[in-house]
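In: fold the following and give me the result.
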Amino acid sequence: MLYGIAAAIAALLLAALLAGLLRVPGLRLGLVDRRRARPVPVVGGMAVVLATVLVAGAGEWTGVAPLGPGVGTLLGAGAGVAALGLVADVWRLRARVPLAGTAVAALCVVPYEGGGVTGVVGGVLAAAWVAVVAGAFRALDHADGLAGTVGVVTAFGVGACAAVEVLDGVAVLLSVLAAALTGFLMHNWHPARVAFGGCGALFTGFVLASAAVLVRTGYDAVPSAGVLFALTGVVSVDAVLVVLARRLAGRPVTRRGPDHLGHRLRRLGLTSRGATVVVGAGTFASVLVGVLVHGGWVDAGAVWWVAGGGAVAVLGLLCVKGAGARAVPAARASVQVRGEVRRPLRVRNG
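Out: Just a heads-up that it's a prediction; the model follows:
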């Protein structure tokens, strides 16, 4: 207990310090979020990864808080995924490349024995789910403080599930990750001084999803799927919302645009901080259901409330663009994406 508290404090302070120290080198090297009007370096994720790996690795190396073979492998694979995300930040790789690399890393982490995840088929499905969640978590990084807030709440929830199963190594790792994300949020809260980037987003999504799979090992597959969905409910809602919106508009799913949760909540009149708070509250509600179902305190049917709430949110937010957009002349229209105002497009007749 005392080590867990000390580790969390160390991770929080280290992540906050590293995020501040890496900001200037990130600006000089041009590692910035190109979707913003002002230069914001994407080094916050590096700070989270370094703080988590160093603090959790110190417990394993000293023997004070050994993570265990499975959790140590998870942390190592997560570091590899973070390196791939950093490469994607620098060279702007196609989305399918980090997704494929994350899936390969997940195949090395998910268990292939024990109840709900059994055999090759179950392991492959679990690895695919981990990769999808990591990719969706990266897509969730579209507003200041949003991905970090969702990550903190989810880490506490999955960590609580791990504590129920007496998986001390998983619980320690997730508490360290939650603390590191909190330190990062000190610099990422609107207006952000550093951004998350693919490095931190893929790492966080990968660790959270993989840890959730480890926690549910030994349970039946169908209830496990419900708990896993509840623990990642907001991430799933954002992914479904984006896919439906882009398909209905006839646009490629992989093309970026202002159609995520944060964008649509802003169109409803919320401030950037207000949208983050609303998404954080939704994450807390969804994760709480997952924890209660996993612990056996409520019936598994409670997951349907999360699914129903997510469906209502998706259908309601799909209508926001038409209801909230103002009609402006095409020649003077401008589009704002994550703080970036693009120059008006000139319309040519004929």
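
In: all contacts plus neighbour counts: C-alpha atoms, from now on.
Out: Noted.

In: scan this structure for its longest helix.
Out: The residue-count maximum for a helix in the chain (DSSP state H) belongs to helix 2-28.

In: tell me the angle of the following helix or strand past it relative to helix 2-28?
Out: Downstream of helix 2-28, the next assigned helix or strand under DSSP states H and E is helix 44-62. Orientation of helix 44-62 against helix 2-28 (axes from the mean of the first three to the mean of the last three CA atoms, to 10 degrees) gives an angle of 140 degrees.

In: re earlier: which neighbouring elements make contact with the longest helix of the chain?
Out: Using 3 or more CA pairs under 8 Å, 6 or more residues apart in numbering; DSSP states H and E as the contact test, the elements touching helix 2-28 are helix 44-62, helix 168-188.

In: I'd like those helices as a markdown table, with distance to residue 2 appended.
Out: Listed next are the helices and strands packed on helix 2-28 as a markdown table, based on distance: least, CA to CA, whole Å:
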| stretch | distance to residue 2 |
| --- | --- |
| helix 44-62 | 12 |
| helix 168-188 | 11 |
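
In: those helices: which one's closest to residue 138?
Out: Nearest of the helices and strands packed on helix 2-28 to residue 138, taken as CA to CA: helix 44-62 at 10.9 Å.

In: what about the helices in the stretch 151-300 of the chain?
Out: Applying DSSP state H, counting those that start in this stretch to the stretch 151-300 of the chain gives helices spanning 168-188, 197-216, 221-231, 233-248, 261-267, 272-295.

In: related to what we said a few turns ago, any chance of the helices and strands packed on helix 2-28 in CSV, with mean neighbour count and distance to residue 150 too?
Out: Below are the helices and strands packed on helix 2-28 laid out as CSV (neighbours: other CA atoms under 10 Å; distance: least, CA to CA, whole Å):
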stretch, mean neighbour count, distance to residue 150
helix 44-62, 23, 14
helix 168-188, 27, 10
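
In: also this sequence, please, to line up against the first:
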Amino acid sequence: MVFYVVAFFFALALAYVLTPLLRKIALKFEILDHPVPAIKIHPKPVPYLGGLAIWLAFIVTLLGVRLLTSFPTGTLRNLRGIFYGGTLIMVLGLIDDIWRLDYRVKLFGQFIASIILILYNIRIEFISSLPLSIFLTIFWVVGITNAVNIIDIMDGLAAGVVVIAGLAFSFIALPTEKIYVNFAALALAGSCLGFLRYNWRPARIFMGDSGSLFIGFILAAISLGESYTTINNIGLFAPFLVLGIPIYDTLLVIFFRILKGKSIFAGSRDHFAFRLEAMGYNRKKVVLINYYLTAILGLAAFLITTVKFELAVIIYAAIIAFAILYATRLIYVKVE
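Out: Prediction:
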């Protein structure tokens, strides 16, 4: 337990120190995110490389934990998979931040990173059919990786949501001693929290795709490492709640873009956050609303892993009903 707390605060401190250093490097080499009308709404260019700070803090923390503790063979294997796959994702994102990559190249890289996780025994295990398990694992990892990338549209939004989601996964995994889940979740949460100090509005640095894709990938990998509950079978769907905000936003964006006849890969203001802003909330309140909702969903996910089937069904049904009803309201909100 002590090492879990140390991992969180060590990652936080590392990210807190590394982020301003990498900001200076980004400014020196002009690795900047330039405003784009309607989509990228910051008033002036903002340096990238925040994702590199998050990655470094995360990796160094896990390496430090490895040197100070003895892990079972299975845990070491899992952590290696996260290291190799996560590093590939970060490098692809970094290249995209600096030179731009075709989205198909990024998707292929995410596919390879998903395969790496599977090779290191991180996959959906409750499905007996191995081919189906592999297919759904790849779909889940690629989907969540991009879902977190999609919500990185306002200062502090993605980083804060991931801090809360990481803590939620660690609390859910704590009773069952899923070692790699706990260490990775807390290292990720700490890294993002240390970075958030500089990403809060007005942001002094962005994480870029190197950060948003990386933290999405790590969350996806973490979510696959927990059995969630032996009390009810539908506790298996708890990750959908913890990751509810990225998933909900992704589904909304896809729905609205299809409705408008646009490519789902095209940039637009069809996001949940932008629609909240159009309803009259300022940016700070929009981000805080996303934090509150993530915390509520994380708590609901934790409860679902501890209650009987009937109550779990009620919790799921209430959340799904609210999400659908609110989506019908968002349809009529004009964002362009």
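
In: circling back: the longest helix of the first structure aligns to what range in the second structure?
Out: Using TM-score structural alignment, helix 2-28 of the first structure lines up with residues 2-28 of the second structure.

In: mind listing what's buried along the matching stretch?
Out: 4, 6-16, 18-20, 22-23, 26-27 (16 or more other CA atoms under 10 Å).

In: make JSON lines out of the helices of the stretch 151-300 of the first structure and add distance to residue 324 of the first structure.
Out: Putting those into JSON lines (distance: least, CA to CA, whole Å) gives the following:
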{"stretch": "helix 168-188", "distance to residue 324 of the first structure": "27"}
{"stretch": "helix 197-216", "distance to residue 324 of the first structure": "29"}
{"stretch": "helix 221-231", "distance to residue 324 of the first structure": "30"}
{"stretch": "helix 233-248", "distance to residue 324 of the first structure": "15"}
{"stretch": "helix 261-267", "distance to residue 324 of the first structure": "6"}
{"stretch": "helix 272-295", "distance to residue 324 of the first structure": "15"}
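
In: with adjacent residues omitted, what lies nearest to the residue nearest the centre of the second structure?
Out: Central residue of the second structure (CA atoms, centre = their mean): residue 216, 3.3 Å from the mean position. Excluding its sequence neighbours, the residue lying closest to residue 216 of the second structure (CA to CA, 6 or more residues apart in numbering) is residue 145, at 4.0 Å.

In: same thing with residue 150 of the second structure?
Out: Residue 150 of the second structure sits nearest to residue 250 (CA to CA, 6+ apart), 6.8 Å away.

In: distance of the aligned residue in the first structure for that neighbour from residue 168 of the first structure?
Out: In the first structure, the residue equivalent to residue 250 of the second structure is residue 239, according to TM-score structural alignment. From residue 239 of the first structure across to residue 168 of the first structure, the span is 31 Å (CA to CA, to the nearest Å).

In: any idea which element the corresponding residue of the second structure for residue 100 of the first structure lies in?
Out: Matched by TM-score structural alignment, residue 100 of the first structure corresponds to residue 108 in the second structure. When elements are defined using DSSP H and E, residue 108 of the second structure is found to belong to helix 103-119.

In: what sits against the closest residue to residue 334 of the second structure other than its chain neighbours?
Out: The shortest distance from residue 334 of the second structure to any non-neighbouring residue, by CA to CA, 6+ apart, is to residue 278 (6.9 Å). Residues counted as contacts of residue 278 of the second structure (CA atoms under 8 Å, 6 or more residues apart in numbering) are 333-335.

In: how close does residue 278 of the second structure get to residue 264 of the second structure?
Out: For residue 278 of the second structure, the distance to residue 264 of the second structure - CA to CA - is 21 Å.

In: circling back: next, the residue nearest to residue 216 of the second structure: secondary structure please.
Out: Classification of residue 145 of the second structure by DSSP: H, G, I helix; E, B strand; the rest coil places it in helix.

In: neighbours of it, how many?
Out: Neighbour count of residue 145 of the second structure, defined by other CA atoms under 10 Å: 25.

In: and residue 230 of the second structure, by the same measure?
Out: Residues near residue 230 of the second structure, counting by other CA under 10 Å, number 13.

In: residue in the first structure paired with residue 295 of the second structure?
Out: Residue 295 of the second structure maps onto residue 284 in the first structure, by TM-score structural alignment.
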